[in-house]
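>>> With the sequence up front, the predicted model follows.
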Amino acid sequence: MYFAALLARTEDGWEASDTDLDDVETLADLADLAREATADHDDDTVLVFIEQEGAWFGVVRVDGEEDPRIYVSDAAAAARSSYGEILLTDEMLGRNPGADDTVADLDALDLDGTEDGEPDGAAAGDGAEEAADIGDAVPSGPLGDAELLADLGVPDKELLGLEPGDALNDIAEILGAAEVLETVR
C-alpha cells in the first residue's frame, strides 16, 4: 500500500494535503504538483512524502523554482515500484540521461562481473535477464540528498537511520507537522 502527501511550509506553519500520483509520470510532474500547492507563495518549501508500507520511503523537497532535491531510503526497493521510479532519476543512478537503451547502458558498466556484461547462460533478448540487469544496477540502501531536511531540524544521520513505516511520522514530528500529516493519513 502506498501513501503520498504534500507538506507545504507557509508563513502560518505547515499545511498538509494528500495527493494522487496517478497522473504523475516524471520528477518534473511531481515538482510541478508540489509548486501548485504553494501557488500564492512561490518561494515556500514543499515536501512530498511517498511511502510504500514497510518497504521504502522517499522525500522530495521543492523550494520555489529550484531543482527538486530527493532522498530515497532504499533505492533497490523503490526501483521495483512505479512511484519509486519517478524519484530514481538517471542522474541519481549515474546513468546517461535520455539514453534509449537502459539495458545497453547497464551492460556497458559490467555490473555482473562477466567480461561482456551478460550473466553466464543468459539467452539474448531474455526479458527476465534484462529486468534482473536493471534491478542489479540500482544500489540497495539509501540514495540521494540525505541533507535535504538538515536546515529543518532533521540531520542527515537521523534521516539515514529512519526505518520505513514510521519514518514519515518521525520526520513530521521533528518538523512540528505531525498533526497536519495525521489528518491526511
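Now that the structure is in, tell me what you want to look at.
>>> alpha carbons only for contacts and neighbour counts from here, please
OK.
>>> Tell me which residue lies nearest the centroid of the chain.
Nearest to the mean C-alpha position of the chain, by Cα atoms, centre = their mean, lies residue 87 at 3.6 Å.
>>> Can you tell me how far that one is from residue 144?
9 Å (Cα to Cα, to the nearest Å).
>>> any shared contact partners between these two?
Here residue 87 and residue 144 share the contacting residues 70, 72, scored by Cα atoms under 8 Å, 6 or more residues apart in numbering.
>>> ok, residue 92 - how many residues close by?
Applying other Cα atoms under 10 Å, we find 15 residues neighbouring residue 92.
>>> likewise residue 50?
Around residue 50 there are 23 other residues, counting by other Cα under 10 Å.
>>> One more to weigh against that first structure:
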Amino acid sequence: MYFAALLARTEDGWEASDTELDDVETLSDLIDLAREASVDDDTVIVFIEQEDAWFGVLRIEGEEDPRIYVSDGAAAARSSYGEILTKEILGDDLDDDDALETLDLDGTEDGEPLDQDDDEDDEEAGAPADAVPAAPVGDRLILADLGMSESQLQELDTDALAEIADALGAAEVLETVR
C-alpha cells in the first residue's frame, strides 16, 4: 500500500494534495504531475511511502532537473514506484560488458549448485548480491535549505513523511490529505 502526497510552496505557505499514482508509469509522468501542482514554478515536494518499508522524496523547482532521495534503495527497487525513483538515481542501462564484470564466476556457471553458505559469505565479503544498496540513495541534501538536515533525513524511520512535513512547517496541510 502506497501513500503519496504533493506539497506545493506558495506565497501563503504550503498547499497539500494527495496524489493518485495510478496513471504514473515513468519518472516523467511523476514530474509532470508535480509541475502541474506548482504555483509560479515554486518548489513542489512529492512524498511517496510504502507501508514503512521505504519512503521517497522528489523535489521539483521550475524546469530544473528533479532532485530525488530514497530511504532504502533495495526495498524501493522492489516496488513499482520505488523502482522509478531508484532507476533515476542509480541508472538502469547496464550494458552486457558491465553485467559481465559483476558476475561472480566461481565454477557454478557450468550448472554446479552453489552452497547457500557460500552465497552468504560472498555477500558478507562485499560481492554485489544486488546492484541496489539497502541504504539511503540520492540527494541527501534535498531538504537541507527547507529545514531538514542530511543527518535528520537519514535518521528517519517510521512515520518519516510526518516528520519531514513538520520540519518544513507543513505538518497540518499534509495531515489534511492523509
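Received it, and whenever you're ready, just let me know what you need. Bear in mind that the values here come from a model prediction, so they are computed numbers and not experimental data.
>>> For the two chains, what TM-score is obtained?
After superposition, the two chains reach a TM-score (TM-score structural alignment, normalised by the length of structure 2) of 0.83; 164 aligned residues with a Cα RMSD of 2.5 Å.
>>> corresponding residue for the residue nearest to the centre of structure 1 in structure 2?
Matched to structure 2 by TM-score structural alignment, residue 87 of structure 1 sits across from residue 85.
>>> just checking, that match touches residue 71?
No - assessed by Cα atoms under 8 Å, residue 85 of structure 2 is found out of contact with residue 71, at 11.0 Å.
>>> what is in contact with those two at once?
Common neighbours of residue 85 of structure 2 and residue 71, counting by Cα under 8 Å, 6+ apart, are residue 56.
>>> what are the ranges of the strands in structure 2?
2-10, 13-18, 43-50, 54-61, 67-70, 137-138 (DSSP state E).
>>> a markdown table for those, including distance to residue 109 of structure 2?
Compiled in a markdown table, these are given as follows (distance: least, Cα to Cα, whole Å):
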| stretch | distance to residue 109 of structure 2 |
| --- | --- |
| strand 2-10 | 39 |
| strand 13-18 | 49 |
| strand 43-50 | 36 |
| strand 54-61 | 34 |
| strand 67-70 | 34 |
| strand 137-138 | 32 |
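>>> between those strands, which gets nearest to residue 28 of structure 2?
Among the strands of structure 2, strand 54-61 comes nearest to residue 28 of structure 2, with 11.5 Å by Cα to Cα.
>>> how much does the closest one stray from structure 1?
Averaged over the aligned pairs, strand 54-61 of structure 2 sits 0.2 Å from structure 1 after superposition, using mean Cα distance after the TM-score superposition for structure 1.
>>> okay, and that strand goes to which residues in structure 1?
With TM-score structural alignment as the criterion, strand 54-61 of structure 2 aligns to 56-63.
>>> May I see the buried residues of that stretch?
Under the neighbour-count criterion of 16 or more other Cα atoms under 10 Å, stretch 56-63 of structure 1 has 56, 57, 58, 59, 60, 61, 62, 63 buried.
>>> The nearest residue to the third one once chain neighbours are set aside: how many residues sit nearby?
Taking Cα to Cα, 6 or more residues apart in numbering, and ignoring the residues beside it in sequence, residue 58 of structure 1 has residue 72 as its nearest neighbour in space, at 4.3 Å. Using other Cα under 10 Å as the criterion, residue 72 of structure 1 is surrounded by 25 other residues.
>>> how much space between the residue sitting furthest away from the middle of structure 1 and residue 108 of structure 1?
The outermost residue of structure 1 relative to its centre, with distances by Cα atoms, centre = their mean, is residue 121 at 33.8 Å. For residue 121 of structure 1, the distance to residue 108 of structure 1 equals 18 Å [Cα to Cα].
>>> just residue 86 of structure 1 next, same as before
From residue 86 of structure 1 to residue 108 of structure 1 the distance is 23 Å (Cα to Cα).
>>> Compare these two (neighbour count), which wins?
It is residue 86, of residue 86 of structure 1 and residue 108, that has more neighbours when counted by other Cα under 10 Å, with 17 against 12.
>>> give the contact list for the more buried one.
For residue 86 of structure 1, the contact set (Cα under 8 Å, 6+ apart) comprises 25, 26, 27.
>>> Same question for residue 168 of structure 2.
Residue 168 of structure 2 makes contact with 146, 147, 148 under the criterion Cα under 8 Å, 6+ apart.
>>> corresponding residue for it in structure 1?
Using TM-score structural alignment, residue 168 of structure 2 sits opposite residue 175 in structure 1.
>>> Which residue in structure 1 aligns with residue 43 of structure 2?
Matched to structure 1 by TM-score structural alignment, residue 43 of structure 2 sits across from residue 45.
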